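**Q** Okay, here's the prediction I keep looking at, along with the sequence it came from:
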Amino acid sequence: MRTEALLGRFLDALTPLRPRAVWAHGSLAGGDYQEGRSDLDLVAVLARPPGPGTVRQVVALHRRLAHEPLAARLHCGYLAPAALDDPGRAHLTWAHGHVLRRPVTPVTRRELHAFGRVLHGEPPTGLLPPVPDETLRGFVVQDQRDFWRPAVDKARLWRQDIWVDLGLLTFARATVTLREGRLISKREALAELPALGAPAEVVDDIARRRYRDPAPPDDDGRLARRAALTRAYLGPAIDALVAAYG
């Protein structure tokens, strides 16, 4: 399997950084991973805080792997043990071919505790503080209110598959987390959407592209209709969710 081969080479390349742990989260850990379509979401806990030399090593490491199949989908946050207790703190991250700084969010932290996959070293429960329910709920509401709701008003975004898919699936996952206190996969979120009143045409479009035909023809009329249906549903749905749990 190409995924396992890439993970093995990635772990070998990490050896000079002496990681205490490497974990997978997201679909790779949660059982909804699809090779060639899903991202490989990883967290590496290093022995020391990342400095300028570490940044150069990380860049060189990922560039050496760039020719590997699936390498463009491999994203990894690099943390030090002393920085693990603050879910709002941004960490050195490699994603989308660049060095970024991103936090390890409460949702990711809860995923790691609930079903994180240990690729190397210590388990999340030994290093990562647990996420209180109140912290998780607060983050989920804030993410819907402050990121996704303003995004609904930016019409140009919703002609893209990634925004339609993540917007609706993240909303369904947020709803279940706030309603029941548990995390669900993207596949489970897709199954939740009809009961949440999402437009059937858009739900079927997501299911077809994710699980059956990943490359439908681009058609301006179809994309415009899908965008309009998604935005008309998602804006009021987020407003109602935030009002109920915010």
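**A** That came through fine. Numbers count the residues shown, from 1 in each chain.
**Q** Only C-alpha atoms from now on, for both contacts and neighbour counts.
**A** Will do.
**Q** ranges for the helices of the chain?
**A** Applying DSSP state H to the chain gives helices spanning 2-14, 27-30, 52-64, 106-115, 124-127, 133-142, 149-152, 161-180, 186-192, 200-211, 220-245.
**Q** For the second one, name the packing helices and strands.
**A** It stands for helix 27-30. Contact partners of helix 27-30 among helices and strands, from 3 or more C-alpha pairs under 8 Å, 6 or more residues apart in numbering; DSSP states H and E: strand 40-45.
**Q** I'd guessed residue 128 sits against residue 86; true?
**A** No: using C-alpha atoms under 8 Å, residue 128 makes no contact with residue 86, being 9.9 Å away.
**Q** So between the two, which is more surrounded?
**A** More neighbours surround residue 128 than the other of residue 128 and residue 86, with 18 against 14 (other C-alpha atoms under 10 Å).
**Q** returning to that earlier point: closest one to residue 93 among the helices of the chain?
**A** helix 52-64 (9.0 Å; C-alpha to C-alpha).
**Q** alright, now check it against this:
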Amino acid sequence: MPTDTLLARFLDGLAPLTPVAVWAHGSLAGGDYVEGRSDLDLITVLDHPVGARTAWRLASLHARLRSTPLAGRLHCTYLTPDTAAGAGRRHLTWAHERLFKRPVTPVTRTELHTFGRVLHGAPPADVLPPVPDGELAGFVVRDQGDYWRREVDRAAHWTQDIWVDLGLLTFARATVTLREGRLISKREALEVLPGLGAPDEVVADIRRRRYDGAAPAAGTWAVRRARLTRDYLGAAIDALVAGS
């Protein structure tokens, strides 16, 4: 499989940097991975500080992988044992064909402890501190209220498949996390959405595209779908945040 080939080449390229661990989270770890559609979300723990020279070596590694199928979907954040604590700390990350810094969120940390897939080295429990009580729920509420609610008002986003899919699936996952204290996969979130009052037509559209290979939305349907999604999601997020 192209995914296995890419991961093998990535691990081979990392070997000279003597990683302590390489883990997968997201769809690849949670059993919801669809090759060619899902991202490859990884965390690598290195045994030395990630300074300028290491950053250059990592950028070179990712550049060498560009000709490998699916390489554009491989995202990796780089930690060290000394920097693994604290969800607010920003870490060097390769994603979207560039290096930048971003945190390892409480959602990602919880995924790693709950169902993280070890690709190399030590398991998450040996390196990554557990998520403190209340931190996951607090993050989920802020993410819905501060980020997603603002984006709902930006109408231009919502004719695009990616915004419809992530907006609704993230909302369903957030709702279950706040109600039950657990994480669910995107596939499970799709099954939850009808019970949360999401528009049936939009849920069916997501299912057809993500799992049945249907074409992207276009034309008048994309416009109508955007209106249905925004009308539902804005009110739903407001109610979720108000009740939290």
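**A** Now that the structure is in, tell me what you want to look at. Since the structure is predicted, the reported quantities are computational estimates derived from the model, not experimental observations.
**Q** so which of the helices of the first structure gets nearest residue 97 of the first structure?
**A** Proximity to residue 97 of the first structure (C-alpha to C-alpha) singles out helix 52-64 among the helices of the first structure, at 8.1 Å.
**Q** Contact partners for the most centrally placed residue in the second structure?
**A** Centroid-nearest residue in the second structure, with C-alpha atoms, centre = their mean: residue 26, separated by 5.4 Å. Applying C-alpha atoms under 8 Å, 6 or more residues apart in numbering to residue 26 of the second structure gives the contacts 40-41, 108, 111.
**Q** want to try TSV for those residues, with neighbour count and distance to residue 160 of the second structure as columns?
**A** As requested, the contacts of residue 26 of the second structure are exported to TSV (neighbours: other C-alpha atoms under 10 Å; distance: C-alpha to C-alpha, whole Å):
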residue	neighbour count	distance to residue 160 of the second structure
40	25	21
41	19	22
108	21	25
111	22	27
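**Q** Need the outlier residue of the first structure, farthest from its centre.
**A** Going by C-alpha atoms, centre = their mean, the residue of the first structure most distant from its centre is residue 221, 29.5 Å out.
**Q** ok, residue 46 of the first structure touching residue 82?
**A** No: in this structure residue 46 of the first structure lies outside contact range of residue 82 using C-alpha under 8 Å: 10.0 Å.
**Q** ok, the two, which is more surrounded?
**A** Comparing residue 46 of the first structure with residue 82 by other C-alpha under 10 Å, the one with more neighbours is residue 46, at 19 against 12.
**Q** how close does that one get to residue 54 of the first structure?
**A** Applying C-alpha to C-alpha, to the nearest Å, the value for residue 46 of the first structure to residue 54 of the first structure is 10 Å.
**Q** anything in contact with each of those two?
**A** Taking C-alpha under 8 Å, 6+ apart as the criterion, residue 46 of the first structure and residue 54 both touch residue 17.
**Q** Buried ones in stretch 76-94 of the first structure, by neighbour count?
**A** 76-80, 84, 87, 90-94 (16 or more other C-alpha atoms under 10 Å).
**Q** let me fix that: stretch 123-139 of the first structure
**A** Residues 123-124, 128, 130-131, 136-137, 139 are the ones in stretch 123-139 of the first structure that count as buried (16+ other C-alpha under 10 Å).
**Q** Excluding covalently adjacent residues, which one is nearest to residue 136 of the first structure?
**A** residue 106 (5.6 Å; C-alpha to C-alpha, 6 or more residues apart in numbering).
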